[in-house]
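> sequence and predicted structure, then a few things I'm wondering about:
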Amino acid sequence: MREEKVIVRVFDKEKDRHGAMAVEEMCEVGPSGKMSLFTHLCDPVSRVCHSPAFHMLVAETAGPEKQIVGLIRGCIKTATCGKKPFRCPAKHQTPIYTKLAYILGLRVSPSHRRLGIGLKLVKEMEEWFREKGAEYAYMATDKDNEASVKLFTGRCGYSKFRTPSILVHPVFAHRLSFPRRVTIRRLSIADAETIYRRRFATTEFFPRDINTVLSNRLSIGTFIAVFSNPRSKPDEWINAEEFLKNPPESWAVLSVWNSKEVFSMEVRGASRLRRALARASRVADRALQWLQIPSIPDLFHPFGLYFLYGLGGEGPRAVELVRALCARAHNLARDGGCGVVATEVAACEPLRGGIPHWRRLSCAEDLWCVKRLAEDYSDGSVGDWTKSSPPPSIFVDPREF
């Protein structure tokens, strides 16, 4: 192992942009093999700049010919880590919040790996987390990324915490339909916030600043689906408060985030045969859209995605309504020029059956690791979150995907 002095410092947007993006584009973000997935960022800080507090560090070689060989991003928010027990006198269950830090996009240049640069970047970022009062830090990685798992769980003191699934569906040339008996309505930001706070605020990882998320320029909209009532008029919606006073037996909701404006992705290493077959499927789909051929989009050049978040619902037929909402999101992505739509849900998510996806594009087990940073907590009922059992649902913040 060669010795080379590396300095970790704060990212300078003016002079470090190109060096940081070069490191990013050299690094795979999925399982390695004959085909690999790479990310192209619109801007190095674009993945975290929408969070309440964010920070970015770079690792740079010393000497006359300085070179950026590593980078790390971090952000901090207040999110739900549990809920008060049913004996709480409040009308609704009360969420327990914690100040939560997230590590996103740890990258080290392939030519400078196994030199301790990743460890140094993580330690420096954790110091910033502590200075800002974060109580926990967590990160996500592919469970098959042995180097990343070993670094965080072996050397940095993180524990394996949750194993959600990333579900990805291609965007076809044809539009997807859903049953006529399903009515889908776009909600105002105020109505969307009301429903999320009233029904999902106790969901693990729910962001306290959900209003900021919903009003962000990248949030395309929130949609609610119900089964049509032939006795009612379609314009009878008043507001979310009235809806929640007497909700239908089954309903579902989700929001759509425009990740295409932040980053694009590209599959590299595909054979000419795979590319030719994918191209043929697209040609047939465009020419014969009424046949609804499940074509493969052009994933071999940079493509964008829409991310589905805030997925939830209630009732015995909520899964059907989720399926209809996913079809609506697919059509939005088609009109927006995206290659795929994606979402991330808990391993035991009850509504998972309503989310269409292709196994070959999806990740059955993403790995989230967590670390306790603070010794004392603002709320004594929090306990040690790292030892809690996995809940049936989680809220995946689109700012951190």
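Done, it's in.
> contacts, neighbours, all on C-alpha from now
Will do.
> can you give me the strands for the stretch 101-250 of the chain?
136-142, 159-162, 165-170, 182-187, 219-227 (DSSP state E, counting those that start in this stretch).
> relative to residue 347, tell me which of these wins on proximity.
Among the strands of the stretch 101-250 of the chain, the nearest to residue 347 by CA to CA is strand 165-170 (6.0 Å).
> including distance to residue 280 and mean neighbour count, could the strands of the stretch 101-250 of the chain go into CSV?
Shown next, in CSV, are the strands of the stretch 101-250 of the chain (distance: least, CA to CA, whole Å; neighbours: other CA atoms under 10 Å):
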stretch, distance to residue 280, mean neighbour count
strand 136-142, 31, 21
strand 159-162, 39, 19
strand 165-170, 15, 22
strand 182-187, 33, 17
strand 219-227, 31, 22
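> want to throw the ones you listed into TSV with distance to residue 87?
Compiled in TSV, the strands of the stretch 101-250 of the chain are given as follows (distance: least, CA to CA, whole Å):
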stretch	distance to residue 87
strand 136-142	27
strand 159-162	27
strand 165-170	33
strand 182-187	33
strand 219-227	31
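> residue 274 is nearest to which of those strands?
Proximity to residue 274 (CA to CA) singles out strand 165-170 among these, at 15.5 Å.
> hmm, back to that, quick one, which of the strands of the stretch 101-250 of the chain gets closest to residue 400.
Nearest of the strands of the stretch 101-250 of the chain to residue 400, taken as CA to CA: strand 136-142 at 9.6 Å.
> neighbouring contacts of that closest one?
The contact list for strand 136-142 (CA atoms under 8 Å, 6 or more residues apart in numbering) reads 30-31, 98-104, 126, 129, 148-149, 158, 365-374.
> could you do stretch 199-211 as well?
77-83, 93-97, 189-190, 193, 196, 312, 391, 393-397.
> circling back to that earlier point, the strands of the stretch 101-250 of the chain: which one's closest to residue 338?
Evaluated over those, closeness to residue 338 peaks at strand 165-170, with 8.9 Å, by CA to CA.
> report all helices and strands that the closest one contacts.
Contacts defined by 3 or more CA pairs under 8 Å, 6 or more residues apart in numbering; DSSP states H and E place strand 165-170 against strand 340-345.
> angle of the strand it packs on against strand 165-170?
With axes from the mean of the first three to the mean of the last three CA atoms, to 10 degrees defining the directions, strand 340-345 sits at 160 degrees from strand 165-170.
> after strand 340-345, which helix or strand is next?
Using DSSP states H and E, the next helix or strand after strand 340-345 towards the C-terminus is strand 366-372.
> remind me what that next one packs against, helices and strands.
Counting contacts by 3+ CA pairs under 8 Å, 6+ apart, strand 366-372 packs against strand 136-142, strand 159-162.
> okay, one more to line up with it:
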Amino acid sequence: MGAEGVVVVREFDPKKDVVGVEEVERRCEVGPSGKLSLFTDLLGDPICRVRHSPAFLMLVAEMGMEKEIVGMIRGCIKTVTCGRKLTRNAKSNKPVPVYTKLAYILGLRVSPSHRRMGIGLKLVRRMEEWFRENGAEYSYMATDNDNLASVKLFTDKCGYAKFRTPCILVNPVFAHRVRLPDRVTVIQLAPSDAEVLYRRRFSTTEFFPRDIDSVLNNKLSLGTFLAVPRGTYSVQNFPGSDRFLDNPPESWAVLSVWNSKDVFTLEVRGASRVKRALAKTTRIVDRALPWLQLPSVPELFRPFGLHFLYGLGGEGPRAVKMVKALCGYAHNLAKARGCGVVATEVSSCEPLRLGIPHWKKLSCAEDLWCIKRLWEDYSDGSVGDWTKSPPGWSIFVDPREV
């Protein structure tokens, strides 16, 4: 192969690579086959989607004498829960989290004119080298189940196994505010209270980040919100998460909101003029007759932002209704901040997903997470090979990786 055909993989240089990376992003529209495609604009910072992780890296692939950028990949490393074990204290016998160092691959792009040349494989392998050098035990990636090329690359050539199939649920932000139920009180928790609540109740959930405090205190985190029956607690008399969890109400729910709008914007492409006209009509009618609370379609055919809901959880017979109230609260927050959609990702068997409003056309019923073990180490406390473990009821989706 001549010099003009040699592919060089190196670390992203923000001083000279931004334009080339943006061009590849534009040419690689992302979206499930047969559906409207989503174009992602990273707001001038191609590495911003992993910058908030404890350790991150972005690589680019360049080719030819002109060193044209033809591909890129992003990766990050963090410590998460991969399972749980029981304590040896016979009195408590409570489960405690088992942590592992996990790497995440995202944003793999290869220019359409340079595909089937092994560039994607070369980028993945170089990224995995960095993962191993930094002590990651596992690597995983997420893709749409219909993205056959991506699935084949990772499962057939890179040794990944299909692992989890969560759901991405997306709901439009309407022109009107969602009315919250009178029987529910929503309380915004301080980051310290949110951390206590998450660590006590969700630290054994798969993919729970050990540095949850960093997530909750990040400038992109808009807050953690707790829903309780009206009359139990208020903003003024909330006793703190420890006392709350020692004597919780019969039903409650919690979620946090992440401001992805300040990280990237999205744009729906591929819609016909008829669909665009119908969407515009729903917005006009909704503005003219707001009391009807019509489900209008927001302007999604130009760049729009989103808020991501994470840390979803709750208990009790009315927990689903509490989640629905929190989603309404999050919708109103997104409306006030000019977002086009609210999104979340949950396990396909998550019981609380019934309380999450979403549009099927915008959502993904089966996202696919593939995982690979990078090295073998069955040290004391290990749950064995996480890649072979059965799925649990819930997963914790880190908003820094969205």
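Great, that's in hand. Bear in mind that the values here come from a model prediction, so they are computed numbers and not experimental data.
> once they're superposed, what TM-score comes out?
Superposed pair, TM-score by TM-score structural alignment, normalised by the length of structure 1: 0.97. Supporting alignment: 399 aligned residues with a CA RMSD of 1.6 Å.
> of the strands of the stretch 101-250 of structure 1, which is nearest residue 346 of structure 1?
Shortest distance between residue 346 of structure 1 and these, using CA to CA, is found for strand 165-170: 6.3 Å.
> what range in structure 2 does that closest one sit on?
On the basis of TM-score structural alignment, strand 165-170 of structure 1 is assigned to residues 167-172 in structure 2.
> list the buried residues in stretch 100-115 of structure 2.
Using 16 or more other CA atoms under 10 Å as the test for burial, stretch 100-115 of structure 2 gives 100, 101, 102, 103, 104, 105, 106, 107, 108, 109, 110, 111.
> would CSV of those residues with distance to residue 339 of structure 2 be doable?
Listed next are the buried residues of stretch 100-115 of structure 2 as CSV, based on distance: CA to CA, whole Å:
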residue, distance to residue 339 of structure 2
100, 35
101, 34
102, 31
103, 30
104, 27
105, 27
106, 23
107, 23
108, 26
109, 26
110, 29
111, 30
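> is it true that residue 132 of structure 2 touches residue 374?
Yes. Residue 132 of structure 2 is within contact range of residue 374, at 6.8 Å (criterion: CA atoms under 8 Å).
> who has more neighbours, the two?
Each of residue 132 of structure 2 and residue 374 had its neighbours counted (other CA atoms under 10 Å), and the higher figure belongs to residue 374 (19 against 15).
> any figure for the gap between the more buried one and residue 138 of structure 2?
Distance, residue 374 of structure 2 to residue 138 of structure 2, by CA to CA, to the nearest Å: 5 Å.
> rewinding a little: out of the strands of the stretch 101-250 of structure 1, nearest to residue 292 of structure 1?
strand 165-170 (12.8 Å).
> by how much does that closest one deviate from structure 2 on average?
For strand 165-170 of structure 1, the mean deviation from structure 2 after alignment is 0.3 Å (mean CA distance after the TM-score superposition for structure 1).
> quick one: contacts for the closest residue to residue 332 of structure 2 other than its chain neighbours?
Leaving aside its sequence neighbours, residue 332 of structure 2 sits nearest to residue 177 (CA to CA, 6 or more residues apart in numbering; 5.6 Å). By CA under 8 Å, 6+ apart, the contact list for residue 177 of structure 2 reads 331, 332, 335.
> now, the residues you listed that are in strands?
Using DSSP state E, no member of those sits in strands.
> tell me the secondary structure for residue 90 of structure 2?
Under DSSP: H, G, I helix; E, B strand; the rest coil, residue 90 of structure 2 falls in the coil class.
> ok, the one 10 residues further on next?
When classified by three-state DSSP, residue 100 of structure 2 comes out as strand.
> so what's it up against?
Neighbouring residues of residue 100 of structure 2 by CA under 8 Å, 6+ apart: 79, 80, 81, 82, 136, 137, 138.
> so which of those comes closest to residue 321 of structure 2?
Residue 321 of structure 2 lies nearest to residue 81 out of these, by CA to CA, at 28.0 Å.
> show me how far the match of strand 165-170 of structure 1 is from its chain's centre.
Relative to the chain's own centre, stretch 167-172 of structure 2 is displaced by 11 Å; criterion: CA atoms, centre = their mean, to the nearest Å.
> stretch 4-22 of structure 1 now?
For stretch 4-22 of structure 1, the distance to the chain centre is 25 Å (CA atoms, centre = their mean).
> buried sites along that stretch?
By 16+ other CA under 10 Å, the buried positions in stretch 4-22 of structure 1 come out as 6, 7, 8, 11, 16, 19, 20, 21.
> now secondary structure and distance to residue 203 of structure 1 too, for those residues, in JSON lines please.
Listed next are the buried residues of stretch 4-22 of structure 1 as JSON lines, based on DSSP: H, G, I helix; E, B strand; the rest coil; distance: CA to CA, whole Å:
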{"residue": "6", "secondary structure": "strand", "distance to residue 203 of structure 1": "41"}
{"residue": "7", "secondary structure": "strand", "distance to residue 203 of structure 1": "40"}
{"residue": "8", "secondary structure": "strand", "distance to residue 203 of structure 1": "36"}
{"residue": "11", "secondary structure": "coil", "distance to residue 203 of structure 1": "34"}
{"residue": "16", "secondary structure": "helix", "distance to residue 203 of structure 1": "38"}
{"residue": "19", "secondary structure": "helix", "distance to residue 203 of structure 1": "39"}
{"residue": "20", "secondary structure": "helix", "distance to residue 203 of structure 1": "35"}
{"residue": "21", "secondary structure": "helix", "distance to residue 203 of structure 1": "35"}
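> could these go into a markdown table alongside distance to residue 240 of structure 1?
Shown next, in a markdown table, are these (distance: CA to CA, whole Å):
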| residue | distance to residue 240 of structure 1 |
| --- | --- |
| 6 | 54 |
| 7 | 52 |
| 8 | 49 |
| 11 | 43 |
| 16 | 46 |
| 19 | 47 |
| 20 | 44 |
| 21 | 43 |
